[in-house]
Each structure stands twice: as C-alpha cells, then as structure tokens.
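Undergrad: Give the three-dimensional model of this entry:
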Amino acid sequence: MRLTKRLAVGVALSIFSYQLFADTSVVSDEQKATAAQLMESALESDLGFDIVESLTTEIGPRLGGSEAEKRARDWGVKLGKKLGFDKVSIEEFTMPFWDRGHLHISLNTPYQQALYGTALGGAAPSEKSIQTEVVYFRDIHALSEVKPGELAGKIAFVDGDLLVKSQTGAGYGQANQRRRKGWQYAERGNARALVVRSVGSDSRRFPHTGMMSKDGDKWASIPVIAISNPDADHLRRLHNLGKPLSLTLHSESKWKGDVSSGNVILDLVGSEKPEEIVLIGGHLDSWDLGTGAVDDGAGIAITTAAAALISKLPKRPKRTIRVVMFGAEEVGLLGAFAYAKQHEDNLHNHVVATESDFGAQTIWQLVSNVNPEATLLIDEIAKVISPLGIVRGGSDVPGGGPDIIPLVEQGVPTIRLNQNGRDYFDLHHTPDDTLDKIDPDELAQNIAAYAATIYLIADSDVVLKK
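TA: Down below sits the predicted model:
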C-alpha cells in the first residue's frame, strides 16, 4: 500500500514536470522542474521517518530544560553534521525548570476509584495529601464567577466538553482557557486544588498535560491537575445524580530553579544572498508523558529532511535556508523568544519564516502573509505543489506557527503549510503521542511540500516583506 500511494503521486509529478506552467517572471521553468524533482525525491525517501524514529527512540521524552532536552540538542548537532549542513550550532539561553514529580489522584466519595490525571505545567505541589469535598463547575465561565473565599478548603472541578475533531483544530483556543486560566479563579475562591477536564478530542483514559498561563509574574500556588475525558465524564454523571463528591490527591510538581536550554541552528548557506534567511523549523522539546513523536518530533523531521534534500542539489539556492530546532516551546515559547532576542539586529534579513507543529498528517493548504508582489510568488508555488493535494488558501493570514510568533511581532513575513489536524488533539500532550501514530507516506508528503516550497522561496529574488 505504501509503495502504491507514493508511486501514484510520483506518476502525477512526472507528468507535471513535463507540462510546466507558462513561464513567468516570478518562477522559471527550470526552478519548477527542480521543485518537481525535489517532490519526487521526498516521496521516495525514508529520511524523515528515520529522523523522527531516531529522536523518539534514542532520546525519548524531552521536557524543556531537562537533561533529556540537552541530549536532544546534542543529537540535533550530530544529525546536522551528518546530513551535510554548512553551519551547525547551539544557541543557549537560561530558563526556569518545572518538574512534574509524582501524582496520585482518586475518587474518595461516593466510593474509591483511581483516576487518571497529570499535573499541568507550572502547578504547585500539595504540601501533603489532600482529601476533601469537590465543587463542580460545568465550564470555565461558571468558575470565573466564583466569589473570593467561596471555595475555601475544597477542590474545584471544571468540566467542559470534548473538542470536536476538525481539520483546522477549531475550538481548541477557547476550550484551553480552563487549562490556562482556571487556576486564577480557583485561587480567588481559596480552593486547595483545581482539577480540570483534559483539553482533547479523545475518549481514552489518557490525560492531556500542557502549560498554564502566568498571572502577571505569578504562577499557581495550588496543585492543578488535568484528568482524562472518561474520568471527567464519570464525575459529571455522579454530580448529575446528586452524589456528594470528594477526591484524594497528592502532587509533587514544582519549580526547581534556572537551567540552560538552547536552540539548534542548521544552515544551508545561500549561493548569492547568504545574508538573507529563509527560516523553517519545529520544536525539539516535548512533554514528558509520551515520546513527542507527533508534537513535535514530526516537525523536526519534516523541516530537517526537506532542507537536507535541497542540500543535495548541484547548487545551493540563492538565499540561506535555516532550520531551527527550537528549545522549550511547550513551557512558554522560550526558545522562540530567545531566538528573536539573540537575532534582533538581523531580523530584517529574515525573508520569511514558518514552522511545522501540528502533527504528521498530510498538508492540505498553503496560506501566506506577505506583500502583494510576493503573493504572486506564493500563488505560483501553490500551483507547483498542487499535485500533492494542496490548495491555495488566504494571502493575508498571519501566523507561521507558535515559535514564529516572536518573529511576526518584529515584522517577519510568514507562510504556513497547514496540516490535517483531525487526530492531533487525540494525541496532543498525552502518553499516546508515540511513533506508531505517524504514517510514513503522510510524513513524506509533508517533506515534499516543504522541500519544493522552501527551495522556490530561497532561490527567488522576490522581496516578501510588506
């Protein structure tokens, strides 16, 4: 099946390479032919899957600031050198380190039952085991209305609903408010702890972790636990029966001081305009429950493999292609902000930026946020990659990916190769984020799209900045 799928697309690309679009001043026939060649090579290559297999197997989970994340940086340097990048380096930065520690959580009343939960990033420990009454809130809006001291001595539980599976991940931002801001309302009510329904679209007994938001400079001073969706369903049913609820929990999560992290930088130096940078990448860290295959080992593999294929061309593209393996994304985009700060005097030379960080399913759409002349270039690129099943989306769509946000704030143009995210929030931040969830053919399609797109931008003279 795998070969059949790849060859089917390969035949389409072979035909396409001989039926080039009319010559334009934006993209030449020769460049289109090279892009088609890159797509063919990507669809037949196992490099991307080999990369994500190596990262998840040899390094495993890579919590931001941990020893495992450091091993991942060393792995990234070794990989970059092996693949023949012209420049390979680590840019270090300092960050606070939060450790999950041990957690126990169980239903105590109306009967004993173990629950499946996980501490949320930034949560405080419990001084000792907590066993107390639960106050039920249907959603974050109900909790937001709690009065000062109203929850004294109790545990607040914020329910919600399963995310609806969608190609775009719509609904995640709003649902995620219970994870990010719920603790602030719970503390106002003087709760001893907060428990929330996991933000996910799955019905497995796997809890979803994730980082909470600060309130100014303040982190939570209480334990904050996400429980699996089936466990949240169970608590809702008990509440609807009018049963009194109590939980027992003990959490050891806490901050452990400042540590070093870093971004791994892999450069293919441009042949004519080496100072101009086309930046792509993913984040090297992961949450520690799974092995970070989908989030974001896949993004590391896609962008690194795409650039590695371009490196095999007889001549480097005109502009420099830079792959950034961002550190400490999950705990607050810390590597992204560090990169923007460390390169603030050279951001004007960043031609465009984009990130792969939405799983490993196929790319279906190309969007951009560049100037009108450059929009013509992106339109032509969309035609080139259309045999991969990719359509042209909006031409005034801000974004580029989470780690690109600090660059966008400084005026760097962006594109985004949007992936199908229907399975993403089944796996996102859970123990189920493992290598077996990645389809090698879908990963190869991503790499083909990135290789062609980034090559055509890097080999262009078009200015993308608005």
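Undergrad: okay, CA-based contacts and neighbour counts for the rest of this
TA: Noted.
Undergrad: show me the contacts for E91.
TA: Under the criterion of Cα atoms under 8 Å, 6 or more residues apart in numbering, the contact partners of E91 comprise G262, N263, V264, I265.
Undergrad: What is the burial count for the last one?
TA: This points to I265. Counted by other Cα atoms under 10 Å, the residues lying close to I265 total 21.
Undergrad: Now for it, which secondary structure element holds it?
TA: Remark: I265 resides in strand 254-268, with elements defined by DSSP states H and E.
Undergrad: Which secondary structure elements does that strand sit against?
TA: Secondary-structure packing of strand 254-268 (3 or more Cα pairs under 8 Å, 6 or more residues apart in numbering; DSSP states H and E): helix 67-82, strand 87-99, strand 319-326, helix 334-342.
Undergrad: Now do the first one against strand 87-99, angle only.
TA: The one in question is helix 67-82. Between helix 67-82 and strand 87-99, the angle comes out at 170 degrees (axes from the mean of the first three to the mean of the last three Cα atoms, to 10 degrees).
Undergrad: neighbouring contacts of helix 67-82?
TA: Applying Cα under 8 Å, 6+ apart, the set of residues contacting helix 67-82 is 55, 59-63, 88-90, 261-264, 266, 284-285, 325, 327.
Undergrad: structure for this one too, so we can compare:
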Amino acid sequence: MNRTLTALVALSLCVPAAANVPPPLDLAQRADLALASDNHAYAFIEGLTTEVGPRQAGTEAEARARAWAVEWLKQYGFENIAIEPFMMDTWVPGDIAHARVTGPFAQDLEVLPLGNSAATPVGGIEAEVVYFRNVDELRAAPDGSLKGKIAFISHAMSRTQDGSQYGFAGPARWVGAGIAASKGAVGAVIKSVGTDNHRNPHTGGTSFPDGITPIPAGALSLPDAANLERMFARAKGRPITLRLEMNPRQLGPKESGNVVGEIVGRNPSLPPVLLACHIDSWWNAPGAFDDAAGCGIIIAAARSVAESGRPLRTIRVLLAGAEEVGLFGSTAYSKAHLAEPIAVGIESDFGADRIWRFDSNFRETNPVLHKKIASAVARFGVSSGTDVAGGGADLNIVRDQKGALIDLQQDGTRYFDLHHTPDDTLDKIDIVQLRQNVAVWTQVVGILANEETAILTGTPIPAAPAIMQSN
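TA: I've put the predicted structure just below:
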C-alpha cells in the first residue's frame, strides 16, 4: 500500500494521522485514484487463487475459501461479517476422464466430465457415435433412435463483446445430455462451450429431465471436437466408435455457504446496496476470472467508497457459494433474506476486462439517477445502454423483490477462451483493465450508497439472461 492510500485508510478508520495529511478525497477523486493505482482487487485475486486454488462447491476447498474471505473482510474493516451455511446435493468429478476413438481413426481425445453427469462402468463404455451439429438437430432425432449409442453435440459459438453467444451455444451443454438420454443414448460428448483453440475442455453443469436417468457426459476440447467433425466428413458413412470412461459421483447433501460483510452506512435503517460475486469455482482451475476477479472488484470498490467518507446507506457484499453448480447460494440468500428490502443490486461475474456499458432497470422510472450514473462513468469510457438490466446470477433476491438492478457490462471478448478451463489463472488478469473496473464500481456504488430517495423500478425485470441461467 502506498503512502497516500495508507493515509486515506487511516482517515477513514478514524485513526489519528499526521497533521500534514491531506483531507480525504471525494468520490470522483477516489475513483480516479483507483484507476491509477488500486491494487486491492488484484491482491484479493492473487491471495485466493494462491492460498486456496480451485474451489469446487460443497467441498473442503470451498470451505477454506469462505474462511479465507472472512479474514480478508476483517482485515479491510468490514463489519457484520458472517458465513451463512446451507446444504446442497454435491457432485464431484472423480479422477478418470478418458475418451478414445476406436475406429476407424483410432486416437485419444481430451475430455472432462460435465457437472451432474453419471459415471461409466469400470473400463468405460464403447459405442457408435451419432453426430449432431446443434441441439436443434438432436431434438429432431426420433425417439429411441440413439439406443445404445453416444451422442456428439456440436455448435458454432464465436467471440462477442457482450457474451451473447453463450446463450446461443450454451444449450449444447445445459440440456444436450438430457435430451440424448431421453432418446436412448448411453453417453454424450459435446463440443466445449468456448472460443479458444487450446486442448483444454470447458467443463460446466448439465441437467437431466425429471424421470430421465443421468448418463455419462463429457466436454471435448475444441480442437478435439473439430477433429471428430473431420472424422465424420472423412468416414463416408462408416461408423465412428468411441470409448468413454469417467468416474464422477454424487456425494449427497454437503454444506456450502455464503459470505457476507458490510460497510455500515450513516443510516442503517435504509435498504442497503448489495454487491455480489461468487466464491466457488470448478475443480479444474483456480478461477481467477470466474469469479475471484468479481469478488476482488466488489470488495475493493466498497472499501474505496468508504475511504471517501462513510456512505449514507450500508454497502453489503455477498460472496455467494455454489453458484457454478446451480445458483444454490443465490437461492439460499434470497430465501433467508427476502423480507429485508434491498435498495439496488449489482454483480461482477464476467471476468476482469474493462467495463464498456452501463444498463439499469430504472432508466425510465428514475431517469435522473440513471443519467447521473451515466454521466459519472462516461469519463472511464463507459456508455449508457438502453437494455433493461437483468442482474447477475447471484442477485435472485433483487429479482424476487422486483427491485432495482444495474448491469456494468464487461468486455467478454476473451472470457470464453478461459471459462471453466485450466487456463483460468492469475496471469490472465490485466491489471489496467481490472483497475478500470474498480474505478467504475467505486463511482457507481458511491452514488447509489449516498442516494437519499428510494431507488424505485417500475420497469418489468426480465428473467436472468441466458448467459446467467446456468454456469
């Protein structure tokens, strides 16, 4: 921490400081300082990924992450810090994941199991593969047509700034295995839902309809999926066979939990500003982008606002657990706190690259506040959007309350190169872009936390965007 920040922290915590220390910076100056030099968010990401690493929901590693986050919040002056536990059905990936084309072009493929999928028998399964270019082709397959076969489900995802292609390609993972199982398949493999060219499969959750027994399901790396597609083009009608072996398992109910902490406002009776992220990750990566970065951003921004003076409203941070495997933390938090009004909710869960657009769901119902925020963040290169904000995955409580939401849209161009892969590591964090996030969040949160009037919304809030419905 440099001398200026040390002095500011001392002042904000009412610690006596030297007489020549300048007065605290105002909100805009704090935001500008964050842009120039903030390292708190990076320090959080570095610490969590180094000292805890991968944080699969419901496991001992996720519990260590909660304890680690509690100590961090204490160190940085948060109050009312708590772990709020809940129980969840817990799936773990096992330690075997093999896929091999056995004919006619015999070779190994890189594969990872999908969350909630079943294990193969010991030694694996071997069956003919049926290729579907997308989920719609799979849906159109006759009932029973996949009996005894393995479905291979592809897609044509491309990079976008707003991440909208996730909603287009995501069903291959979200529902593909379940549809294949309902048509008799003994297994399924998908082209990873991602945009990189590394031999790293992108894992993530899948689901099975009620009454359908889960089957073994895995994600192939994008280069291996492309190779399999070329095999089908070259086979000229000859059957392609695949041997698949994986040993994930269900552990039954295990404890997860949410971590909460507050910067208590001058008027704690006012509904708080809720800042959300998620603390868990998949087992195959330390989750620097997804979502250690988001937690680092919201904590750094909350502290930055406090260092400009105690805000009117309380700022509450929610580090949700078990997001990746089904938004269990978000659901549990809403169930436990639904009767407690939230002024406005914001989430950071789309990496650490620059914020480029601001949306709210009160653009029409509170245009003065919307314009005030838009004007304040314009100097950081953030435009004012016209979409109705739907909020992030861990803001169920705000959607359930039909409350005010803000989306600070991050640049997702490279997000799906890293998403749910072993490549989601600390070295991918761009410190300049990370600081821009903290600066924008500082400005926005500071305005909201000092808003005296109710932040009302009469605009219908849409369901969580497709990009947020499943991870």
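Undergrad: Next, the TM-score between them, please.
TA: Here the TM-score of the superposed chains, computed with TM-score structural alignment, normalised by the length of the first structure as the reference length, equals 0.89; 431 aligned residues with a Cα RMSD of 1.8 Å.
Undergrad: for the helices and strands packed on strand 254-268 of the first structure, which one ends up most surrounded?
TA: Relative to the other members of those, strand 319-326 carries the highest mean neighbour count by mean count of other Cα atoms under 10 Å, namely a mean of 28.
Undergrad: and that strand, what does it pack onto?
TA: In this structure, strand 319-326 of the first structure packs against strand 254-268, strand 273-283, helix 298-311, helix 440-458, with contacts taken as 3+ Cα pairs under 8 Å, 6+ apart.
Undergrad: Quick one: residues contacting the equivalent of Q161 of the second structure over in the first structure.
TA: Residue correspondence, TM-score structural alignment: Q161 of the second structure in this structure matches Q167 in the first structure. Remark: with contacts taken as Cα under 8 Å, 6+ apart, Q167 of the first structure is in contact with Q419, N420, G421, R422.
Undergrad: what range in the second structure does the strand holding I265 of the first structure sit on?
TA: Counting by TM-score structural alignment, strand 254-268 of the first structure falls onto residues 249-263 of the second structure.
Undergrad: Just the buried positions in the matching stretch, please.
TA: Of the residues in stretch 249-263 of the second structure, those buried under the neighbour-count criterion (16 or more other Cα atoms under 10 Å) are R249, Q250, E255, S256, G257, N258, V259, V260, G261, E262, I263.
Undergrad: Quick check: it compared with the first structure, mean distance?
TA: Between stretch 249-263 of the second structure and its aligned stretch in the first structure, the superposed structures give an average distance of 0.7 Å (mean Cα distance after the TM-score superposition for the first structure).
Undergrad: Apart from its neighbours in sequence, what residue is nearest the residue nearest to the spatial centre of the second structure?
TA: Geometric centre of the second structure, nearest residue: D349, 4.2 Å, by Cα atoms, centre = their mean. In space, not counting the residues next to it along the chain, D349 of the second structure is nearest to G294; the distance is 5.3 Å by Cα to Cα, 6 or more residues apart in numbering.
Undergrad: can you tell me which residue in the first structure aligns to the one you found?
TA: For G294 of the second structure, the aligned residue in the first structure is G299 (criterion: TM-score structural alignment).
Undergrad: need the contact list for its match.
TA: With the criterion set at Cα under 8 Å, 6+ apart, G299 of the first structure makes contact with G281, G282, H283, E355, S356, D357, F358, G359, A360.
Undergrad: Relative to V224 of the first structure, how far out is it?
TA: Shown here: G299 of the first structure relative to V224 of the first structure, a distance of 29 Å by Cα to Cα, to the nearest Å.
Undergrad: next one: N263 of the first structure
TA: 29 Å.
Undergrad: Same check on G242 of the first structure?
TA: Applying Cα to Cα, one obtains 25 Å for the distance of G242 of the first structure from V224 of the first structure.
Undergrad: Looking only at neighbour counts, state which of those two leads.
TA: Neighbours were counted for G242 of the first structure and for V224 using other Cα under 10 Å; V224 has more, 31 against 9.
Undergrad: which one is that one nearest to, not counting chain neighbours?
TA: Among residues not flanking V224 of the first structure along the chain, L194 sits closest, at 4.8 Å (Cα to Cα, 6+ apart).
Undergrad: can I assume T120 of the second structure is in contact with L244?
TA: Yes: T120 of the second structure is in contact with L244 according to Cα atoms under 8 Å; the separation is 7.5 Å.
Undergrad: neighbour-wise, which of those two wins?
TA: L244 (27 against 19).
Undergrad: Show me the helices in the stretch 351-471 of the second structure, by range?
TA: With DSSP state H, counting those that start in this stretch, the ranges of helices along the stretch 351-471 of the second structure come out as 367-377, 396-400, 415-418, 431-449, 466-469.
Undergrad: and those helices, which is most packed in?
TA: Across the helices of the stretch 351-471 of the second structure, the average number of neighbours (mean count of other Cα under 10 Å) peaks for helix 431-449, which reaches a mean of 26.
Undergrad: picking that back up, want to throw the helices and strands packed on strand 319-326 of the first structure into JSON lines with distance to K465 of the first structure?
TA: Compiled in JSON lines, those are given as follows (distance: least, Cα to Cα, whole Å):
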{"stretch": "strand 254-268", "distance to K465 of the first structure": "21"}
{"stretch": "strand 273-283", "distance to K465 of the first structure": "12"}
{"stretch": "helix 298-311", "distance to K465 of the first structure": "22"}
{"stretch": "helix 440-458", "distance to K465 of the first structure": "13"}
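Undergrad: among those, which is nearest P372 of the first structure?
TA: Minimum separation from P372 of the first structure across these (Cα to Cα) falls at helix 440-458, 14.8 Å.
Undergrad: thinking again about what came up before, and P406 of the first structure, which of the helices and strands packed on strand 319-326 of the first structure is closest to it?
TA: From these, taking Cα to Cα, the stretch that ends up closest is strand 273-283, at 13.0 Å.
Undergrad: Who are the packing partners of that closest one?
TA: Packed on strand 273-283 of the first structure, when contacts are counted by 3+ Cα pairs under 8 Å, 6+ apart, are helix 298-311, strand 319-326, strand 350-353, helix 440-458.
Undergrad: wait, which of these is closest to G171 of the first structure?
TA: Ranking these by proximity to G171 of the first structure (Cα to Cα) places helix 298-311 first, at 22.3 Å.
Undergrad: and the buried residues of stretch 249-263 of the second structure as TSV, adding distance to P113 of the second structure?
TA: Formatted as TSV, the entries for these read as follows, by distance: Cα to Cα, whole Å:
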residue	distance to P113 of the second structure
R249	11
Q250	13
E255	22
S256	22
G257	24
N258	26
V259	28
V260	32
G261	35
E262	38
I263	40
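Undergrad: Brilliant, that's me finished.
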